[in-house]
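[1] Provided below for reference: sequence and predicted model.
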Amino acid sequence: MSLHDDAVLVLKGYEGQDEAQDELRGRYLDHLAAHPDGLWKSCADGHVTASALVADPSRGRVLLTLHRKLRMWLQMGGHCEPEDVTLAASALREGTEESGIAGLALLPGGPVRLDRHHTPCAWHLDVQYAALAPPDAVEAISDESLDLRWFGYDEVAEVADESVVRLVAATRARL
């Protein structure tokens, strides 16, 4: 099965929490139907990306990265790569690379949210997962970040935009 096929299956199985999420799911599926290259950065009309919010529920916190290019506090994530066999694998790879934490585990049940946003390269149709950090997690900043920091659930709204706040809320509901 190709990554494109996996993305279609994941999105068809995704159950949004509200009408807006269901509408977004439909837009993602329409995009993939119209663009066989819709998962790759080279697709100028936008592309599906995968992200992972790294959570430590025992301490009530999430790990955010201060993105080098966007200069915003965000979850880990980015473009799919040819070696990614599934969207979940892409999200886990991005989470691991950008957090430096080995042993992350995605929450079961598939994506937590969908979020469409414009970036300097194109529209990102982000499929957002949540990843649990192991108890002994030690983060390490990557080249893609200016900073990497743990924030309590209630602190996220002070540093991040509404899309991250919604992702944290959806992750907490899934937990």
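    Noted; the coordinates are in hand. In this text, all values refer to a predicted model and were calculated from it rather than measured experimentally. Numbering: from 1, shown residues only.
[2] can we go C-alpha only for contacts and neighbour counts from here?
    OK.
[3] The longest helix that the chain contains - contacts with which helices or strands?
    The longest helix of the chain (DSSP state H) is helix 19-34. Under the contact definition 3 or more CA pairs under 8 Å, 6 or more residues apart in numbering; DSSP states H and E, helix 19-34 sits against helix 3-13, strand 113-118.
[4] buried sites along that helix?
    Neighbour counts over helix 19-34 (16 or more other CA atoms under 10 Å) mark Q21, D22, L24, R25, Y28, L29, H31, L32 as buried.
[5] residues contacting the closest residue to the second one other than its chain neighbours?
    The spatially closest residue to D22, leaving aside those adjacent along the chain, is G16, at 5.3 Å (CA to CA, 6 or more residues apart in numbering). For G16, the contacting residues are D22, R25, R113, taking CA atoms under 8 Å, 6 or more residues apart in numbering as the criterion.
[6] Which secondary structure state does the residue nearest the centre of the chain sit in?
    By CA atoms, centre = their mean, the chain has its centre lying nearest to S51, at 1.8 Å. On the three-state scheme (DSSP: H, G, I helix; E, B strand; the rest coil), S51 is labelled strand.
[7] how deep is the residue lying closest to it once chain neighbours are set aside tucked in, by neighbour count?
    In this structure, S51 finds its nearest non-sequential neighbour in G77, 3.7 Å apart by CA to CA, 6+ apart. For G77, the neighbour count with other CA atoms under 10 Å is 26.
[8] G77: what secondary structure?
    Classified using three-state DSSP, G77 is strand.
[9] Using CSV, lay out the helices and strands packed on helix 19-34 together with mean neighbour count.
    What follows is the helices and strands packed on helix 19-34, written out as CSV (neighbours: other CA atoms under 10 Å):
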stretch, mean neighbour count
helix 3-13, 17
strand 113-118, 18
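[10] try it against this one:
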Amino acid sequence: MSLHDDTVRVLETYDDRDDGQKELRRIYLEHLAARPDGMWKSCGAGHVTASALVIDAERRRILLTLHKKLGLWLQMGGHCEPQDTSLAAAALREATEESGIRGLTLLPGGPVQLDRHAIPAPCHWHLDVQYVAVAPVGAVAEISEESLDLRWFGYDEVAAVADGSVVRLLDRTRAALSARVRG
């Protein structure tokens, strides 16, 4: 299965009752149906990206990167690469590369959020599919070339440092974690 096909499958099975997420899901699927290159950075109309919010093993903190180009505290993530075998693998690769943490595992159940955001030309949009990655006990983060800083934040600190998209991702992450505890 190609990465494009896997992404379509992930999006088709992404189930969210939120109308905004349903609309984004529709936009992503239409984009991929119209653009065979819609997974790649070279697609000027926009492209799918994969990211993961890294949480600590105790599920009390998240790891954010101070993005070198944007100057914003964000989750780990970025462009899909030809060697990625699935969208989940792309998110896990990006989280591992940018956090320096080996042994991350994705929270089961697929992505927790879709986030479409404008980016500077020559491209126009990132169609981000966002997962949650859990760090192993005792994980030590190491800063990457793509980051100005890397720092753990308590859940209650995130709104003061990050933008609304990260806050929403944290809220959805916490809801997903709660659902798994109840289930």
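    Thanks, I have the structure now. Note that the coordinates shown come from a computational prediction; the quantities given were computed from them, not determined experimentally.
[11] What's the TM-score once they're superposed?
    In this superposition the chains share a TM-score of 0.98, using TM-score structural alignment, normalised by the length of the first structure; 175 aligned residues with a CA RMSD of 0.8 Å.
[12] Next up, the contacts around L169 of the second structure.
    Going by CA under 8 Å, 6+ apart, the list of residues near L169 of the second structure reads L53, V112, Q113, Q130.
[13] 10 Å - rerun?
    Shown in contact with L169 of the second structure (CA atoms under 10 Å, 6 or more residues apart in numbering): A52, L53, Q75, V112, Q113, L114, D115, Q130, Y131, V132, A175.
[14] Could you check how many residues crowd around the fourth one?
    Residues contacting V112 of the second structure under the criterion other CA under 10 Å number 24.
[15] Correct me if wrong: it contacts R172.
    Yes: judged on CA atoms under 10 Å, V112 of the second structure makes contact with R172 at a distance of 6.3 Å.
[16] Tell me the residues that contact both of these two, please.
    V132.
[17] can you put the buried residues of helix 19-34 of the first structure in CSV and add distance to A105 of the first structure?
    CSV is the format used below for the buried residues of helix 19-34 of the first structure (distance: CA to CA, whole Å):
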residue, distance to A105 of the first structure
Q21, 24
D22, 26
L24, 26
R25, 24
Y28, 25
L29, 26
H31, 29
L32, 27
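[18] where exactly do the strands run in the first structure?
    47-56, 61-67, 73-74, 76-79, 105-106, 113-118, 123-132, 145-152 (DSSP state E).
[19] most neighbours per residue, which of the ones you listed?
    Highest mean neighbour count of the strands of the first structure: strand 47-56, a mean of 27 (counted as mean count of other CA atoms under 10 Å).
[20] Which single helix of the second structure contains the most residues?
    The second structure, longest helix under DSSP H: helix 164-182.
[21] Can you mark which positions in that helix are buried?
    For helix 164-182 of the second structure, the neighbour count (16+ other CA under 10 Å) marks S165, V166, V167, L169, L170, T173, R174, A176 as buried.
[22] and which of those is nearest to L148 of the second structure?
    Using CA to CA, the shortest approach to L148 of the second structure within the buried residues of helix 164-182 of the second structure belongs to V166, at 17.6 Å.
[23] Give me the aligned partner of the closest one over in the first structure.
    The alignment partner of V166 of the second structure in the first structure, by TM-score structural alignment, is V164.
[24] residues contacting its match?
    Taking CA under 10 Å, 6+ apart, one finds L53, L64, W73, L74, Q75, D115, V156, A157, A170 in contact with V164 of the first structure.
[25] OK, contacts around the first one?
    Okay, so that is L53 of the first structure. L53 of the first structure neighbours (CA under 10 Å, 6+ apart): 62-65, 74-77, 91-92, 95, 99, 106, 112, 128-133, 164, 167-168, 171.
[26] so how far is G95 of the first structure from it?
    7 Å (CA to CA, to the nearest Å).
[27] which neighbours do those two share?
    Common contacts of L53 of the first structure and G95 (CA under 10 Å, 6+ apart): L63, Q75, M76, G77, L106, Y129, A130, A131.
[28] what's the closest residue to A162 of the second structure other than its chain neighbours in contact with, if anything?
    Nearest residue to A162 of the second structure in three dimensions, chain neighbours excluded: W73, at 5.3 Å (CA to CA, 6+ apart). Applying CA under 10 Å, 6+ apart, we find W73 of the second structure in contact with 63-67, 147-151, 158, 161-163, 166.
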